Every structure is written in C-alpha cells, then in structure tokens.
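S.K.: sequence and predicted model, in that order:
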Amino acid sequence: MPSAAVARKKENLPSKTCAVCGRPFTWRKKWERCWDHVRYCSEACRAGRAKRVAQSSQ
C-alpha cells in the first residue's frame, strides 16, 4: 500500500475552464505538478490560442 498515493474518485477531481474554447476540463495525473499553470484543455486549444493572437495583431 503506497503511503504517498491519494485515492480520488473521478467525481471529486478538480476542474477548470479552458481559456480558448470555454469548455470545462478536469485534473489529469500528468498535470499533477503543474496544475496551477494549466490553462488549456488540449494541445489544439493551446496552438489555436497562438494563431488567434497572431491574427488579431495584424
């Protein structure tokens, strides 16, 4: 039994709203150390953000 592991039920996971598409997304294990810095729900939204900023500055 691992002492550092914390069991979480899926309905108790923290969630955020994507800065680009506005959809809610939930915590993932790979974001465990950087959850405070996560802003986008996917790579597509992260890449789309850069494209939108470049288009609006022209």
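M.R.: Now that the structure is in, tell me what you want to look at. Residues are numbered from 1 along each chain as shown.
S.K.: when you work out contacts or count neighbours from here on, use the C-alpha atoms and nothing else.
M.R.: Noted.
S.K.: show me what contacts Pro24?
M.R.: Counting by Cα atoms under 8 Å, 6 or more residues apart in numbering, Pro24 touches Ser15, Lys16, Thr17, Cys18, Cys41.
S.K.: take this one as well and set it beside the first:
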Amino acid sequence: MPRNANGRRTSNKTELPEKTCRACGRPFIWRKKWARVWDEVVYCSERCRRG
C-alpha cells in the first residue's frame, strides 16, 4: 500500500470495486464492513434498502 509524506499508509479508492444502487441508481464503492457479503449487497444505504 502506498505511503504519504508522513509515512502513513494511504488508500487508493479508485481501485475499489463499485456497484450501482438498485433503488436510487447511484454508484457506491466497497466498504470494509461489506467484505464478507459484497456479492449480496445491492443497496447503497439503509434508507434505499427500506425504500
């Protein structure tokens, strides 16, 4: 993982997987909390899921 000027690790969000929300049509990117269920995630937020 690349490091910034302070020597800390940085993340490159352009490399993360992306999906489109089934409810609102907005794109959303992978989140760490979705790591185990990424294949099942279809909504960008709880609000869209409740629809």
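M.R.: Here it is on my side, so go on. Everything numeric here is computed off the predicted structure, so don't read it as measured data.
S.K.: quick one on the thing from earlier: out of the contacts of Pro24 of the first structure, grab the one that's most surrounded.
M.R.: If you count neighbours using other Cα atoms under 10 Å, the busiest of these is Cys41, which has 20 neighbours.
S.K.: so that residue makes contact with Gly22?
M.R.: No - Cys41 of the first structure is not in contact with Gly22 according to Cα atoms under 8 Å; the separation is 9.0 Å.
S.K.: one step back: in helices, which of the contacts of Pro24 of the first structure fall?
M.R.: Residues of those located in helices (DSSP state H): none.
S.K.: show me where the first structure has its strands.
M.R.: Ranges of strands within the first structure are 15-17, 24-26, based on DSSP state E.
S.K.: name the nearest residue to the equivalent of Val41 of the second structure over in the first structure, ignoring sequence neighbours.
M.R.: In the first structure, Val41 of the second structure lines up with Val38, judged by TM-score structural alignment. Once flanking residues are discounted, Val38 of the first structure sits nearest to Trp31: 7.5 Å by Cα to Cα, 6 or more residues apart in numbering.
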